[in-house]
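**Student:** coords please:
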Amino acid sequence: MKTCGLIECLNIIALVILCSRAAHGQLSSTFYEDSCPYIWPIVREAVAQAVEKEKRMGASLLRLHFHDCFVNGCDGSILVDDTPTFKGEKNAGPNANSVRGYEVIDIIKSRLEFACSGVVSCADIVAIAARDSVVELGGPTWPVQLGRRDSRTASLSSANTLLPSPFANLSTLISQFQAQGLSAKDMIALSGAHTIGQARCTIFRSRIYKESNIDTAFATSMQANCPSSGGDNNPSPLDVATPTFFDNNYYKNLRSLRGLLHSDQVLFNGGSADAQVATYSMDPYAFFSDFATAMVNMGNINPLTGTSGEVRKNCRKIN
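**Tutor:** This is a model prediction of the structure:
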């Protein structure tokens, strides 16, 4: 019996998700088929250029989608700039000096405005860019459901309270994801996004100096770039093995007690998530499949559709 190669299997995974999942609300993978048929290559080219210039940008664009969706739904609210009379989400604790990629979204938006003015929402751009970033770094693909509209506001307070903390324990993480309509399985799969990207010293300092469920050699190596005081913004890769390649090493790291964040290692610490982490560490196909499904689920968090919201002309400003 002939078996599929990795790319063939990933394409099959995407097809299965598309065929087995009804569009959420008014979202559809063919939403812009007539109104902006070149949306896919336009976004793909811009993402490829950004990732080629800086591999880390792939992780940043993926994280941008996550931080958008967890605050009042996938509505592009994270993109809105502060003004003298308005404070949005960009400078919330989990986002300030941390979330990146806004300039890439601006580039994509300008190209789409040239191709089909006033048609494609910023929220949809963020969703497609996240998928294309993962693919650029060797990860799975999935059918991005489209038709989201952009919020006319943003919420600093919600960004400060709804986004999961890197210091959270397992039960808190499960509860926060369930509050968004995502299962514990989704949470563990989505956490695998930390197979790419970086974290600042201030986020993981307490783990590498104070926690006991950590590989000693790993902790020592991380301390070289993250002193016990100072250097708060010094970055370190979340996966030291393959920091710019989307694979299942994140889960292998957890089993070796080499998770960089507290919220990473709690997924493999004698609790209910251990079995799923073990499976993903041994079976990259299972991880890729579940990650793709979880990304579709996350992209369906409370989208604005129909006549709700707007399609921004500039992703940084309300029309």
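
**Student:** alpha carbons only for contacts and neighbour counts from here, please
**Tutor:** Fine.

**Student:** so where do the helices sit in the stretch 1-150 of the chain?
**Tutor:** Secondary structure of the stretch 1-150 of the chain (DSSP state H, counting those that start in this stretch): helices at 6-20, 39-53, 56-69, 102-115, 122-136.

**Student:** tilt between the second one and helix 122-136?
**Tutor:** Looking back up the chat, that one is helix 39-53. Computed with axes from the mean of the first three to the mean of the last three CA atoms, to 10 degrees, the direction of helix 39-53 lies at 60 degrees from that of helix 122-136.

**Student:** what is helix 39-53 packed up against?
**Tutor:** With contacts defined as 3 or more CA pairs under 8 Å, 6 or more residues apart in numbering; DSSP states H and E, the packing partners of helix 39-53 are helix 56-69, helix 102-115, helix 122-136.

**Student:** for the first one, packing partners?
**Tutor:** The reference is to helix 56-69. helix 39-53, helix 122-136, helix 284-299.

**Student:** to compare against the first, here's another:
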Amino acid sequence: MKSFFNLMHTISILLLLNGIACEAKLSTKFYDGRCRDAAAIIRKSIEKAVSRERRMAASLIRLHFHDCFVQGCDASILLDETDTIQSEKAAVPNANSVRGYNIIEAAKRDVERACPGVVSCADILTLAARDASVAVGGPWWNVRLGRRDSTTANRSQAETDLPSPFVHLNTLISAFAIKGLNARDMVALSGAHTIGQAQCFLFRDRIYSNGSDVDAGFATTRRRRCPRNGGDGNLAALDLATPDWLDNNFFNNLIERKGLLQSDQVLFSGSTAAIVSEYSKKPRVFAADFGRAMKKMGEIQILLGQNGIIRRRCSAIN
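**Tutor:** Predicted coordinates for the structure are as follows:
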């Protein structure tokens, strides 16, 4: 009898460990048993936000990118400043620039009403980036779910690991490689700059440089919204031709020396020039690569299983 109870105890432990192991894996069906409508609820919320403001699609994709590049895709960027947390929102690359926090919080509230304490903010942010892409004509990709939320933020890492808009090609390649993303991933992800806007101070030096890598007519046009002095916060579309659609026109701009940011224009040089040319001619290839690269980026250094928490509000620790 004793051996029987010992056997049953062993089986119980093995089943428990197996359950934990299953929970510690990403899956497209992760919430099927506990919150089957999670993805649909989030999609509806994101579609509503983008329909109100098309620019929000770019902001949500960028928000996801800025989260994943700092201690992984763990929703750390969503945490507010507290006595114990130095918020990433205040980091130089994010302050007065990154937006969409309220959209993710609204989606979280919608999900919490249906399934309290089940869906992580990290998963919501990852799904939101995909849904934002689709809402502006971009590709759809499978999102594997099961991420958990961090209890920490890392402002110092945000100020070192997020690529600057002023850097050279090799620096960009290295910054992405550190995160496990290759040069092709980098160029594909940069294609998100076919939507959205940039502030004047981020491209002023480029349009006043009279450099050989900037089209003179393009520079003149951009100076109208970005004076040599003042107007630092004035906004300009990253892509003048199709600013509200996630398409491959960004790469045509680079070939014509009409990239707004220096870090974008350098992609049409060196080892990545051929990728830019390919994407400019083959929109379907770009769309497929963009989806793959976004999926790959969305699984950087994630928290699984017993690591992390499920936040009740995305901006605060429970």
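
**Student:** what's the TM-score here?
**Tutor:** Aligned and superposed, the two chains score 0.91 in TM-score terms (TM-score structural alignment, normalised by the length of structure 2); 295 aligned residues with a CA RMSD of 1.1 Å.

**Student:** please name whichever of the helices and strands packed on helix 39-53 of structure 1 is nearest to D75 of structure 1.
**Tutor:** Closest to D75 of structure 1 of those is helix 122-136 (CA to CA; 5.1 Å).

**Student:** check the mean deviation of that closest one from structure 2.
**Tutor:** By mean CA distance after the TM-score superposition for structure 1, the fitted helix 122-136 of structure 1 averages 0.3 Å away from its aligned residues in structure 2.

**Student:** which is the next helix or strand following that helix?
**Tutor:** The helix or strand immediately downstream of helix 122-136 of structure 1 is helix 156-162, counting by DSSP states H and E.

**Student:** identify each buried residue in that next one, please.
**Tutor:** Within helix 156-162 of structure 1, the residues scored as buried using 16 or more other CA atoms under 10 Å are L156, A159, N160, L162.

**Student:** for P84 of structure 1, state which of those is nearest.
**Tutor:** For the buried residues of helix 156-162 of structure 1, the nearest to P84 of structure 1 is L156 (14.3 Å; CA to CA).

**Student:** name the nearest residue to that closest one, ignoring sequence neighbours.
**Tutor:** Leaving aside its sequence neighbours, L156 of structure 1 sits nearest to E89 (CA to CA, 6 or more residues apart in numbering; 4.6 Å).

**Student:** list the contacts for the closest residue to G270 of structure 2 other than its chain neighbours?
**Tutor:** Leaving out its chain neighbours, the residue that sits closest to G270 of structure 2 by CA to CA, 6+ apart is L169, at 7.9 Å. Contacts for L169 of structure 2 were tallied using CA atoms under 8 Å, 6 or more residues apart in numbering; they are S263, V266, L267, S269, G270.

**Student:** tally of neighbours for the last one?
**Tutor:** As a burial measure, the neighbour count of G270 of structure 2 was computed by other CA atoms under 10 Å and equals 10.

**Student:** equivalent analysis for the first one, please.
**Tutor:** S263 of structure 2 is surrounded by 20 other residues when neighbours are defined as other CA under 10 Å.

**Student:** how close does it sit to C121 of structure 2?
**Tutor:** According to CA to CA, to the nearest Å, S263 of structure 2 stands 30 Å off from C121 of structure 2.

**Student:** cool, the fourth one as well?
**Tutor:** Counting by CA to CA, the gap between S269 of structure 2 and C121 of structure 2 amounts to 38 Å.
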